[in-house]
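[1] Got a predicted structure here, sequence first:
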Amino acid sequence: MRDTPYSTARLSVSGMTCGKCSARVEAALLAAPGVQSATVTRQPGEAVTVYDPSQTTPKDLAAAVSDAGYPATSEVAPFQAEEPGDEAAPLFDEPREEAPGSITLSIENMHCASCVGTVEKALSAVPGVTSASVNLATRRATVQGVAQVELLEKASKAAGYPATAHLHHHDATPADTGDETRAMARRTLIAALLTAPVFLIEMGGHLYPPLHHWVTANLGVTPWRIVQFLLTTAVIAFPGRLFFTSGIPALLRRAPEMNALVALGAGAAWAYSTLATFAPGLLPDGANHVYFEAAAVIVTLILLGRTLEARARGQAGAALRGLMALTPETAAVETPQGLQNKPVSEIAPGDILHLAPGGRVAVDGIVTEGEGWLDEAMVTGESAPVAKAPGDTLTGGTLNGTTALSYRATAVGADTVLSRIAAQVERAQATKLPVQRTIDKVTSIFVPVVLVIAVLTAGVWLAATGDISRALVAAVSVLIIACPCAMGLATPVSILVATGRAAQLGVIFRQGAALEQLGAVETLAFDKTGTLTEGHPALTSVVPEGITRAEALRLAASAEARSEHPLAKALVQAAEAEGLALSPATKATAKPGHGLTATVEGKALILGGKRSMDAEGLSVPPALALALDEAETRAETAFFLAVDGTVVALFTVADPVKPDAAPALKALKTRGVSLALLSGDALRVAQAVAGDLGIDAPEGGLLPADKLARIEALKAAGPVGFVGDGINDAPALAAADVGLAIGTGTEVAVEAADVVLLSGRLAGLTAAHEISRRAMANIRQNLAWAFGYNVLLIPVAAGVLVPFGGPQLSPMLGAGAMALSSLAVVANALRLRRAAA
C-alpha cells in the first residue's frame, strides 16, 4: 500500500445509460475540490474517486454527482489505485454494451406523423416503459425501460401497427424498402388499370361532350353508373383495402390518422355515388350526381405517392446499406483439411483467413502474414491507401491492393466495425430532434382538427347552397388534402439521408441531436496532441555543419537505435525512411538530462541539448546556435550531435501538425466559427501550433478540470463544440454542446462524444459541420413546404375563395397535391446525398 494522504470514495451512481452519462459523472467529480482522479463504470453504476480528505468528503462528492443529474450515494473504500493508462483503443474494437433497457422494433403500416404519435402513445402505455421514440423514415421504434417484448409487440399491433422486435439493436441494419416498394407498385398498377376507364370516360365526357353523349346513348346513364360502381368498388376493395383496414379501426379507437382521412374521403364519395346509383329517390332534387371517379382516383394517386415515397426512402438508406453490403459472402479459411471457402457467418474469432489481391476483407482481423496497401475509404472516408504489415488491424469490408495477405479474425457478425457503425448511425437516426418533438405535438391534434374542419365545411356548404353533393365534395377535398404525411417526413428523412452520407465520409453521428447542434456552434475548441497534431514526435529538420546531412542523421540514428525514447524513435524512423544503413553502437550510455553518449564506427558521439554541450566543454558553431534559437521560437525540441569533440549538427523534432488541419480550420473560420485551443502542453507550444493554424485563443498547461471549466465559460457566450482524442478530454467532450472525438483516439473519448471522426483527419470535421448546416437548412425547407402546403390549401379545399370568384380544389386534385407534397419533401432530403462532396 502506498504512503499517501489521499483517500478513496466508492460511489453508487444511478441513471447512467450511455458513455456520455458516465463522462458527465466523471466531469462532475473532477470539478470537485481536491479530486485527483475519477474512474466511472456505467455497469454496475459505480464511481471510484481518489480525493484529498482535507478538501472534500464522500458526501460532498455524492452531492456533486447528484447535482449533475445522477443520484449517488457514497461509502469510503480501501485505497487501490493503479497508474492510469492512456492507451489508444481502436474504435469499436471490443463489443460494447447497449444502453440498458433499449429495445428496437420494426413497425408496419405507418404513413404519417399521426401514425407516429399513435404508436408512441401505445408503446408508452406498456408497463415498465420510460420513453418511446418512433421514426417515420426508418419505420422503427426505440423503447427505453424494462418491458416485455411480447407486450410491446401486442400493444403496437392493438393500435393497428404490427411490430417486430430486434432483440439485438446492432443487428438492425437500415431497412430495405424494396419489398414494400414492389408490393405498393403492384397495388398502384392494379388500381390504375381499374381506374383508367372510369376516369378517362367520365372526365373525358366533361372535356369533350360528344363522348358523354355517346356513352349515355349506347350504355345508358344507369348501366354506365353500375360499370363505374363495379370498377371503383374493386379499386377500394382490393388495392385500396389497406386504407380501410387501418383507418376505420383507428377511427373506432378515437385515434384518427392518415388512413382514416383517406378512408373517410374515398368512402364518402363511393357511398354517396352508390346511393345515387341504386336509390336516387332518397336524394333531394338536383343532388343525383356520382363521384366514383373521385373515389377511384383518390385511392390510385395516394397509392402512387406511397410507392414513390417508399422508393425514395430506400434511396435514403442506401448509403448505410451499401456499407453493410461491402463484406463478401464467403472467405478462404485455413482448416485441417486445407484452405476452404466458408460462409462469413461460419467464421469464428481466431480463424486464419487468406485475402487475395483485390479482394475485400471478410471480418475484422489482424494481419499475420504479408504486407500491402488497403483502401479503407469506405469505412474512414480517408482516400489514401493504408499500409498494412503483420500486427496491423484490418476492417471488414475494406479493399485489398495487389498483394496477398493472411489475417486472424478478431471480430465477426454484429461485433465488427461496420456493424457497429450501422448501429451507431441508426441510433442517431432514431433520435428525435427538438424541432421534431414540436412537430409531433402539432400533428397529434392535427387530424382531429381536420375532421372538425371537414364537418364544418360540409355544414356551411349545405346551409349556404342546400346542395348535398357540393357539401360532400368540399368535405372530401378537405379530408384528402390535409394528410400530414409531409409534416411527419420533414425531419426524419433528412436525418436519415444526412447521417448516411456522413457515414460514407467517415463521420458517425452517435446522437441525432448533434446533427442539429453542430452546424449552430459558434466556437469550436480543440485539444492539441493527437487532434491537431499527429500525436507522436517526428524529425522536422537536420542542420549540418562540416558534415553531410545524411551522414549526420545516419550516425545519430545508429547511436539511438536501441533506445525506446520517443525522440530516439523519431531519428531512427527518419533514417529508415531515407534508406540509410545503420551501424552498431557500443558503449551507449544515457545520462538523464544530459543526453546520450555512444561509439559508432570508432567515433565518439554525444547527443544532447545545449546544456549537454556546455557540460562537455564543447562550443556550438554560430550557424547551429542561430538554428537553435529559431527552433525554440517554433516550440520545437532541438538537440546537437558532437563527433569526436566537435559539434556537427542540430536536429529538431516536433509533433507535426496534421496535413489537413490548416485547410480544415481555415474553412471553419470562413463559415464564421471561432476557434480555440485547449492544450495540456506548455503554453509556448500551444501558441506555436495556434500560430501555424490561425487559432486566436490558445491556452496551455490545462488539466482535465481546467478544460472543463474553459468549456463551461465558452458556453456562456453561445453553443460550443470540443474536439479531442484522449482520456483527459472526456470531461470536456461531455460538457460541450457537441463533443467530437477522433476515432483513432481512446475509447473513453469516443464514448463521451456525440460525433466520431473515424479516420482521425480533420477533413471529416469540416464535412460533419457542412452536413449539419445543410441538414438543418433542408429540414427548415421541408417544414416550410409541409406546413405551408396545409395552411394554404385546406382553406382552398374548403371553398373559402369560391364566394370571391376563386377556385376550389376537387378531391382528385387534393389527392394529387397530397401525394406530391410528401414526394417533394423526400426528394428535397435526397439532395443531402451530395453534401460535402
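    Done, it's in. Numbering: from 1, shown residues only.
[2] Please make it C-alpha for all contacts and neighbour counts, starting now.
    OK.
[3] what's around residue 19, how many residues?
    Residue 19 has 22 neighbours, counted by other C-alpha atoms under 10 Å.
[4] Please apply the same query to residue 284.
    12.
[5] Please apply the same query to residue 457.
    Using other C-alpha under 10 Å, residue 457 is surrounded by 25 other residues.
[6] That one against residue 477, yeah?
    No: contact status for residue 457 versus residue 477: not in contact, 9.9 Å apart, counting by C-alpha atoms under 8 Å.
[7] Quick check: neighbours shared by those two?
    Taking C-alpha atoms under 8 Å, 6 or more residues apart in numbering as the criterion, residue 457 and residue 477 both touch residue 798.
[8] One more to weigh against that first structure:
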Amino acid sequence: MTRQTEIVIPIEGMHCASCQSHVGDALLRLPGVGTAAVSLAARQAAVAYDPAITSPAALVEAIREAGYTADLPSAARTEFERQESRERSEAAEYRSLRTKASVTLAAAAVAMWLSMPLMNGSANGAGHAGSHPADPFLNWAMRTVDPLVSALFPWLYRLDANLLRGALLATTLVLMVWPGRHFYVRAWAALRRRRADMNTLIATGTGAAFLFSAAATLVPSWFEARGVRPDVYYEAVAVILALVLTGSALESRARKQTTAALRKLVSLQPRTAKVIDNLIEHEIPLERVRRGSILVVRPGERIPVDGILTAGSSAVDESMLTGEPMPVEKHAGDGVFGGTLNRTGSFRFRATALGSDGVLARIVRLMQQAQGSKASIERLADRVSAVFVPVVLAVSAVTWIVWRLAAPEEPVARAFAAAIAVLVIACPCAMGLAVPTAVMVAAGAGAAGGILIKGGDTIERLARLNIVLFDKTGTLTEGRPRVTDAIGSEEQIARVASLEALSEHPLAEAIVEYAKDRGLASSEVSGFQTSPGLGASGTVAGTEVIVGRESYLRDAGIACETLDADAARLEEEGKTLMFAGADGKVAALFAVADPVKPVSASAVRALSGMGVDVWMLTGDREAAARNVARTLGITKVVAGVLPEGKVAEVKRAQAGGRVVAMVGDGVNDAPALAQADVGIAMASGSEIAIEAADVTLLRGDPRDVAAAIALARAAMRIMKQNLFWAFLYNVAGIPIAAGALYPAFGVSLSPVLASLAMALSSVSVVSNSLRLRRFRLELDGGRQ
C-alpha cells in the first residue's frame, strides 16, 4: 500500500461554511485523495493524498476550478515566511473591509436622509401620501427622526421626488458596484458552478430590493397600472450592505486574534545571525546560515537557530518554548534553541538544525496543523452547511408566496420585507466558524503554556479522557539515577568517587555527582580495572578500593554483614545498592534511585480531582515501581512490562470502555502512545516518542497532563456553546424573519435588524472562542 503524503494548501476566497464544503467536495472527488480537512477559520486545506495517483498541482487546480484562489506552498519558503505572508494577506483584507464598511455606513446614512421626503410624501411630485419602506424598523426610525430632519433641512423637502429617487438609485448603485461588489461577483461565480453560498443570500436579497426600486423609479406607471405602489427600498439595500460589511470587518479583526499565539511565535525568529568565519564575525541573513556554522550571541539577543554551545556560558529565557519564566543556565555542550532569548553572558555555538528542522519551526508547523484540523463535532455543522443555502432560498420564495396568498390585503412591501429578511438573517458563517475558531485559540493557548496539541480531534478525545497511564522513568521521575543514601565517612565516599570518575556506568556517574555536590576532593587513581556488570577496583591515594554489587565484594573476600540491616531497608524501598570496600574491609554503602519529580504528586492529585484514574506502567522492578507509586498515591501499578506489555495494558483499558491517555518519553513508549486514544509525550524524551504522540509537553512537567485535559474540556464547552448558538440562531431566526410571529403578535422582523443579527452572529462566535485565550489552570506548586 502506497504511503499517503500530507500537504497544507493556503486558500483565498472562502467566506462561509458553504465555501468550506465546496472546497472539500472538490478535493475529495479527485482520485487518490484520502482526506481533505478544509478550515474556514485557518483559510487552508490539509490534504492526505496518494502521490502515485495525484499531485499537489492537481489539488490546487481542483480548488481553482471550484472558484477559489490557491497556490502551492513554496518549498523555498520557511514556515515563518509563509505565516508572515498569511498575516499580511489577513491585515490587507481587514483594512479593505474596514474602509468599505466606513464608506457604506456613511452612504447608508445619506440614503436614509434622502428618503425622508419620499417617506412622508412631502417631496414635489411624490404622487402619493408617502412611501412605506420595506423595512418596518427603518420605517419607525425614519418617522421618529423626520421632524428633526425637516426642521434642520427644510429645503430637502422641496426637492423633486424624481430627483431624490434618481440620487438614491445612483448612491445605492455606487455602493453595490464598489464596496458591495464582491457579494455579487462571488454569487455570480457560484451560480455559474451551480452552487449557492452566503454571498448568494446577500446578493439575492439586496439585488431583488434594488431591481424592484429601480423599476419603480424608471417606470412607476407600470406598477400603478397594476395597483401596486411604486415604493423604493434603496435605503434598506444601503443599510443591509453597511451592516454586513461592518460585521465582516469585525469578524476579520476578531479572527486575527485567534492566531495571536502563532503570530507571536513567528515574530521571535531573528532575521540575521552573527557567524564566525576565519576568526572574523559577519552578520548575514538567516537563510545563509549552514549546519555546522559557528555563531555568536550576545546578551539581549535572540538565538537565531538551534545548536550546541561550544564556548562561554549564559542564562537563556526559554519561556517561548516551555512557558517556564526562569532563565535556564547554559554551558558548553548544552543545547540552545532558535527564537529563545539570551539574557546574560556571550557565547558561541555550533548550528545543528536549520529552517524547518528547528524546534521553533516544528512548533509553528504543529500549530498550523492543529488549527487546520477538524474535530468530529464539526461533521454535523458540515452536513447542515452543505444544504443550508438552497434551503434558505426555497424558504424565502415560499415566504413571499404564503404572504401574498394568505394576506392579500397586506401591502406588497410586507411580503417583500419578509422574503428579504429570510435571506439576510440566515448565517452559515456562524456554523462554519463555531468549532475551528475554538480549536485555533485552544491550540494557541496550549502552545503559550508549553503544551502542543496536534488537532481538533485530539482536543475532543482529550476532553473525554477518564484514565491516564504514566510511564515511570523520565515521566514521573527525573530519568537519571541519583544517590539517595550514602553510609560511610566522607573520606571513604571521596575515595569511591575518585575511582568511579574513571567509569562510564550511569551508577558510577551518580556517585561522582553526589561527591561533587558535597565538595569532596578527588584523589589520584592507579591500576583501575572494571568488571562489566559487577563493579570496578583500583588504588586511590595508596588505598585499595573496590566498588560494585555485594556479590562482587564477597568474591573479593570482603564481608558486608555489618550493613545487612541498612541494605535490607534500602532494598525494600526499591533502590539499587552499591557496596564499597577499602583495604579488604567494607567501607561504604550507596543507594541509587531515579528520584520522583517534585511536581509529580501534585499532577496525580490534580488528575484524581478531575475524575481521571491514574495508573503507572514501567519496565522497572516491582519494588522500585511500588515505592514510586506509594510516594505519589497511585494505586494501580504494572511493573516489569516490555513495550508490547504496555500496548496490551492500553488495549485492556480500552476494552473496558475507557478513554485512555498514555504518557511517556522513551522509544519503548512509542507503541503504547500510538495505541492510546491520546498519546502524550514529554519533549525531553526521544524523537520517536514525540512523533507518535498527539500531545507534546515542552516543559516535561507531568502537571501539564492535567492542564491539557482542562484546556480541552474548556475548548469543548466553547465549541458546544458556539454550535448551540449558531443552530439556535438559524432555527429560531429564519421562521421569525418569515413572519411566524405576525399572525399572533403582529411582529415582523426588519430586514435591517436581520442583517445586523447575521453580522453579529459570526462575531459573537469568534468572540466566544477568544475567551479561551484567558485560560489558566492553577495546580499545587504554582503551575498556571
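    Ah, there it is. Predicted model, so just to flag it, every value in this text is computed and none were measured.
[9] Please report the distance of the aligned partner of residue 462 of the second structure in the first structure from residue 443 of the first structure.
    Here residue 462 of the second structure is matched to residue 518 in the first structure, going by TM-score structural alignment. Relative to residue 443 of the first structure, residue 518 of the first structure is positioned 27 Å away (C-alpha to C-alpha, to the nearest Å).
[10] out of the two, which sits in the more crowded spot?
    Ranked by neighbour count (other C-alpha under 10 Å), residue 518 of the first structure and residue 443 place residue 518 first, with 27 against 24.
[11] Let me see the contact set for the more buried one.
    The contact partners of residue 518 of the first structure, by C-alpha under 8 Å, 6+ apart, come to 721, 738, 768, 769, 772, 773.
[12] Let's see which of those residues end up in strands.
    Mapping the contacts of residue 518 of the first structure onto strands (DSSP state E) picks out 721, 738.
[13] quick one: which of the contacts of residue 518 of the first structure is nearest residue 368 of the first structure?
    Residue 368 of the first structure lies nearest to residue 768 out of the contacts of residue 518 of the first structure, by C-alpha to C-alpha, at 35.1 Å.
[14] residues contacting the closest one?
    Going by C-alpha under 8 Å, 6+ apart, residue 768 of the first structure touches 502, 507, 518.
[15] Likewise for residue 182 of the first structure?
    By C-alpha under 8 Å, 6+ apart, the residues touching residue 182 of the first structure are residue 307.
[16] can you give me the helices in the stretch 501-650 of the first structure?
    512-518, 549-560, 566-577, 610-615, 622-633 (DSSP state H, counting those that start in this stretch).
[17] right, so of those, which gets closest to residue 409 of the first structure?
    Set against residue 409 of the first structure and scored by C-alpha to C-alpha, the helices of the stretch 501-650 of the first structure come closest in helix 566-577, at 29.6 Å.
[18] Longest helix in the second structure, please.
    In the second structure, taking DSSP state H as the definition, the longest helix is helix 79-120.
[19] next structured bit after it?
    helix 136-152 (DSSP states H and E).
[20] Kindly calculate the angle that that following helix makes with helix 79-120.
    70 degrees (axes from the mean of the first three to the mean of the last three C-alpha atoms, to 10 degrees).
[21] The stretch 101-250 of the first structure: strands as residue ranges?
    Remark: strands assigned in the stretch 101-250 of the first structure by DSSP state E, counting those that start in this stretch are 102-107, 129-135, 140-145, 163-166.
[22] Any idea which of those gets closest to residue 641 of the first structure?
    That would be strand 102-107 among the strands of the stretch 101-250 of the first structure, by C-alpha to C-alpha, at 61.2 Å.
[23] Give me the contact list for that closest one.
    By C-alpha under 8 Å, 6+ apart, the residues outside strand 102-107 of the first structure that reach it are 139-145, 149, 156, 161-169.
[24] same thing with stretch 329-339 of the second structure?
    With C-alpha under 8 Å, 6+ apart, stretch 329-339 of the second structure has contacts from 268-270, 302-316, 320, 358-360.
[25] Show me which positions of it end up buried.
    330, 331, 335, 336, 337, 338, 339 (16 or more other C-alpha atoms under 10 Å).
[26] residue ranges of the helices in the stretch 701-837 of the first structure, please?
    Using DSSP H, counting those that start in this stretch, the helices assigned to the stretch 701-837 of the first structure run over residues 704-715, 730-735, 747-752, 763-798, 811-830.
[27] Just say which of these is most tucked in.
    helix 730-735 (a mean of 31; mean count of other C-alpha atoms under 10 Å).
[28] residue range for it in the second structure?
    Mapped onto the second structure using TM-score structural alignment, helix 730-735 of the first structure covers residues 670-675.
[29] compared with the first structure, how much does the matching stretch deviate?
    Once fitted to the first structure, stretch 670-675 of the second structure is off its aligned match by 1.2 Å on average (mean C-alpha distance after the TM-score superposition for the first structure).
[30] Can you check which part of the first structure stretch 345-360 of the second structure sits on?
    Alignment of stretch 345-360 of the second structure against the first structure: residues 403-418, by TM-score structural alignment.
[31] what about the matching stretch, distance to the chain center?
    Counting by C-alpha atoms, centre = their mean, to the nearest Å, stretch 403-418 of the first structure is centred 23 Å from the centre of its parent chain.
[32] next one: stretch 197-208 of the second structure
    The chain centroid and the centroid of stretch 197-208 of the second structure are separated by 33 Å under C-alpha atoms, centre = their mean.
[33] Next: stretch 620-632 of the second structure.
    Chain-centre distance of stretch 620-632 of the second structure: 37 Å, with C-alpha atoms, centre = their mean.
[34] For residue 33 of the second structure, see how far away residue 3 of the second structure is.
    The gap separating residue 3 of the second structure from residue 33 of the second structure is 12 Å, by C-alpha to C-alpha.
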